[in-house]
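Asks: Quick one, fold the following:
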Amino acid sequence: MPAKIIGMIGTQQEGVAVHLIKGQISREWVIDFTRLHEQWNYDSVLVGYYASAAEGFAIALYAADHTERIKFLIAHRPGSVAPALAARQIATFDQLTQGRMWLHVIAGTSDQDQASEGDFLPKNDRYRRAAEYLDVMRRIWTSDSPFDHKGEFYRIEGAYSDIKPFQQPYPRLFFGGSSEGALEMGAAHCDVFAIFGEPLAETRARVDDFRRRAAAFGRRADFNMSLRPIMAETEGAAWDKAHALLADVERKTGEAPKPSNHSSERLLGYAARADVHDERLWMGIARATGAPGNTSCLVGTPEQIAAAVLRYYRLGIHSFLLRGFENPHDTMAIGRDLIPLIKAGAEQIDRQAEAAE
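Replies: Now for the predicted structure:
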């Protein structure tokens, strides 16, 4: 399977979420930043979800209208809208872009962020709701006739959609999370398990565990890993860059906040054990920030980082969300110096595997 590389267009200069500057969307940034990813051979870009940010489907559709081939991994919260409406919204986007989308299912972040949208359901219940939500959407996408549904969270009579997804049977569904509720939902309903960068041994165990979970539902599991490359021409210069970045983060953030979810707790556990794992995986930023998101870094030359990414590829992780800290410069550097090495290396691994069969 060819390696897929995902970028992210969900941030603007100054760290503001999803292209917002004092309440206004920078349309030029949306276009230029997405085109930059397309130019440098990214396969897709993530459009994140924040309760206070611009609406992701609209951002992605605007960007799609100004690009030619790049896909959009759109983050979506079950429960923010009714599943019947979401099913039509997603199918419409997929038809208008001729299949240029995937969906990243987020059952929820912090209770505070959920409450700001009027959602007060406890986190464990949100995963059960998400599972029911996805079940309803998938049935709407694939049903040839109206159906009724009466579940724990939703009741629908005569559910049906005239519009079906362009991708059959529907776009790929990503999800993330480390709690038991998240894993149960993902194994039953989603196609790609998105994880943060962890040490190789623990990653192998996660991959094996989730494959077993998905197989119990007759499903095949794929995986995505989020990593933040810190690159330079020499290894020493890359580590100097990493330590300078850490010092800047520590000056700005002060004491690290407590972790807000199971995935953050996992990363902080690795950071407490050691700053560096498997030569390249650096947890310094995770430790300093409380690991609120994608904070697993790979440090080194492009060749060294590509080799580290390909070790994960050999474990069965075939797509990678890669973004730097200084954009758009890092976006271009990853596309120019790193993506070609990763894709060529993955092709070589696949050829060797086929020859061995």
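Asks: From now on I want contacts and neighbour counts done on CA atoms only, so please keep to that.
Replies: Will do.
Asks: Can you give me the distance of the residue lying closest to residue 288 once chain neighbours are set aside to residue 111?
Replies: Spatial nearest neighbour of residue 288, chain neighbours left out: residue 256 (5.3 Å); criterion: C-alpha to C-alpha, 6 or more residues apart in numbering. Applying C-alpha to C-alpha, to the nearest Å, the value for residue 256 to residue 111 is 19 Å.
Asks: One more: residue 129?
Replies: Per C-alpha to C-alpha, residue 129 is found 15 Å from residue 111.
Asks: So for these two, which residue has more residues nearby?
Replies: More neighbours surround residue 129 than the other of residue 129 and residue 111, with 21 against 14 (other C-alpha atoms under 10 Å).
Asks: I figured that one hits residue 136, correct?
Replies: No - counting by C-alpha atoms under 8 Å, residue 129 stays clear of residue 136, with 10.6 Å between them.
Asks: Go ahead and name everything in contact with stretch 334-343.
Replies: Contacts to stretch 334-343, defined as C-alpha atoms under 8 Å, 6 or more residues apart in numbering, come from residues 2-5, 37, 40-42, 229, 302-303, 305-307, 309-310, 322-323.
Asks: Residue 190 touches residue 175, doesn't it?
Replies: Yes - taking contacts as C-alpha under 8 Å, residue 190 lies within contact range of residue 175: 6.6 Å.
Asks: Name the SS class of the nearest residue to residue 193 once chain neighbours are set aside, please.
Replies: Take residue 193 and drop its neighbours on the chain: the residue closest to it by C-alpha to C-alpha, 6+ apart is residue 223, 4.8 Å away. Following DSSP: H, G, I helix; E, B strand; the rest coil, we place residue 223 in the strand state.
Asks: another one to check against the first:
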Amino acid sequence: MTPDFEVYATARTARPGEPHGLAALREISRAAEAHGVTGLLAFYNHRNPDPWLVASAVLGCTDRLVPLVAAQPYAAPPFTVAQLIHTLTTLYGRRVDLNLITGATGAELRQVGETADGEERYRRAAEYVTVVRRLLTEEGPVAFAGDHYRYEGLRMNTPLAPELLPRVFLAGSSPAALATARTVADVAITHPEPVDRFAEDYARALAGGPRIGIRVGLLARPTAAEAWAVARETYRETRASRLTTAARRTQGSDWSRRLAVLATEGDVYDDVYWTGAYRSDKGTLPLLVGSYREVADYVARYHRAGARVLVLGNAGTAEDFRHAGAVFAELGGGSAAAMFDRSRAAVERR
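Replies: Reported below is the predicted structural model:
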């Protein structure tokens, strides 16, 4: 079996106590490239470094990685984002993908005076993508009249070559997110529920639509006992973290509420899917824990359910990529690099 997963990892700039964020970013970028990963996700929030500067650094220290840059519409208008994509693509001759996000913590939304509800933010996102794509593909001036953006005779540089156009990822799992993904996204991305629920809910709703991506952490070792020992030691629950998890059942985004319900109702699902990172308040994504074979089998089940893009949320060192590579080898590819070659060919055939 050789699933045609594309694999992205997540960029990090520095861990607590590390003084040099660029060194940390170079470390993970080079480790990801050495293991055949397609690209790196650069986060957006009010505390992280600017994702466009992170993307530039990733491009500057690698030969092949594709930055997957998180863009929040309230933070930059579509014209600015189109300029950034065009500039980076032209400078480096490489594709830059766009991860469009519409949510944030309640505190961050209040800080910027964001009053639109979730459905309205997704309607704005659809206009946003439309404008960005037109600016990157059309020769002449762009005119656009929507509910959120209005442009008249807007000009940019020459259009990008088709193979350098960004792929748009859209994050979210609500009905509004799914509807928007069907309209404008190349890849719909979510933090998935256990695989059977994922298949019945998220994957079924997007059948026949964009490619489907999942963002998870892989915590795999040669044996399940080793993996669970690392997991339990790394992600320890506290009374405060349990209260935080309970509060999230009625707060935040749709996927956050879904995972909060899972985390309060159970710890381990299907012997592999674990909510420990969420329960310990040390992460917002599920972890797949077990032996290389067990984790590979579970990843293969997501593939059979329709997932084609895998975004790793906890691969931050060369050792992490080595363990992830062992999972990919169990999937039948022999290495992450081999899986990258297959997934790139699959994308080029689309």
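Asks: Once they're superposed, what TM-score comes out?
Replies: The pair, once superposed, lands on a TM-score of 0.85 when counted by TM-score structural alignment, normalised by the length of structure 2; 330 aligned residues with a C-alpha RMSD of 2.7 Å.
Asks: what about the alignment partner in structure 1 of residue 80 of structure 2, distance to residue 243 of structure 1?
Replies: By TM-score structural alignment, residue 80 of structure 2 lines up with residue 85 in structure 1. Going from residue 85 of structure 1 to residue 243 of structure 1 by C-alpha to C-alpha gives 47 Å.
Asks: same check, this time on residue 10 of structure 1
Replies: Per C-alpha to C-alpha, residue 10 of structure 1 is found 25 Å from residue 243 of structure 1.
Asks: Also residue 5 of structure 1?
Replies: From residue 5 of structure 1 across to residue 243 of structure 1, the span is 26 Å (C-alpha to C-alpha).
Asks: Could you find the counterpart of residue 121 of structure 2 in structure 1?
Replies: That one, residue 121 of structure 2, aligns with residue 126 by TM-score structural alignment.
Asks: before we move on, back to that, quickly list what's touching both of residue 129 and residue 136 of structure 1.
Replies: By C-alpha under 8 Å, 6+ apart, no residue touches both residue 129 of structure 1 and residue 136.
Asks: Could you give the residue range in structure 1 aligned to stretch 21-40 of structure 2?
Replies: Counting by TM-score structural alignment, stretch 21-40 of structure 2 corresponds to 26-45 in structure 1.
Asks: Identify each buried residue in that stretch, please.
Replies: Within stretch 26-45 of structure 1, the residues scored as buried using 16 or more other C-alpha atoms under 10 Å are 29-38, 40-45.
Asks: Looking at those residues, which is nearest residue 69 of structure 1?
Replies: Of all those, the one with the least separation from residue 69 of structure 1 (C-alpha to C-alpha) is residue 38, at 7.4 Å.
Asks: Next one: that closest one from residue 31 of structure 1, what distance?
Replies: Taking C-alpha to C-alpha, one finds residue 38 of structure 1 at 11 Å from residue 31 of structure 1.
Asks: what's the overlap in contacts for those two?
Replies: In terms of C-alpha under 8 Å, 6+ apart, residue 38 of structure 1 and residue 31 are both contacted by the residues residue 67.
Asks: Quick one: the strands in the stretch 1-150 of structure 1, in order.
Replies: For the stretch 1-150 of structure 1, the strands defined by DSSP state E, counting those that start in this stretch cover 4-8, 20-21, 24-25, 44-47, 71-76, 101-105, 147-150.
Asks: Using JSON lines, lay out those strands together with distance to residue 265 of structure 1.
Replies: JSON lines is the format used below for those (distance: least, C-alpha to C-alpha, whole Å):
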{"stretch": "strand 4-8", "distance to residue 265 of structure 1": "24"}
{"stretch": "strand 20-21", "distance to residue 265 of structure 1": "30"}
{"stretch": "strand 24-25", "distance to residue 265 of structure 1": "34"}
{"stretch": "strand 44-47", "distance to residue 265 of structure 1": "23"}
{"stretch": "strand 71-76", "distance to residue 265 of structure 1": "22"}
{"stretch": "strand 101-105", "distance to residue 265 of structure 1": "20"}
{"stretch": "strand 147-150", "distance to residue 265 of structure 1": "36"}
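Asks: Show me the one of the ones you listed that comes nearest residue 181 of structure 1.
Replies: Minimum separation from residue 181 of structure 1 across the strands of the stretch 1-150 of structure 1 (C-alpha to C-alpha) falls at strand 101-105, 13.4 Å.
Asks: Over to residue 183 of structure 1. Which of the three states is it?
Replies: Applying three-state DSSP: residue 183 of structure 1 is helix.
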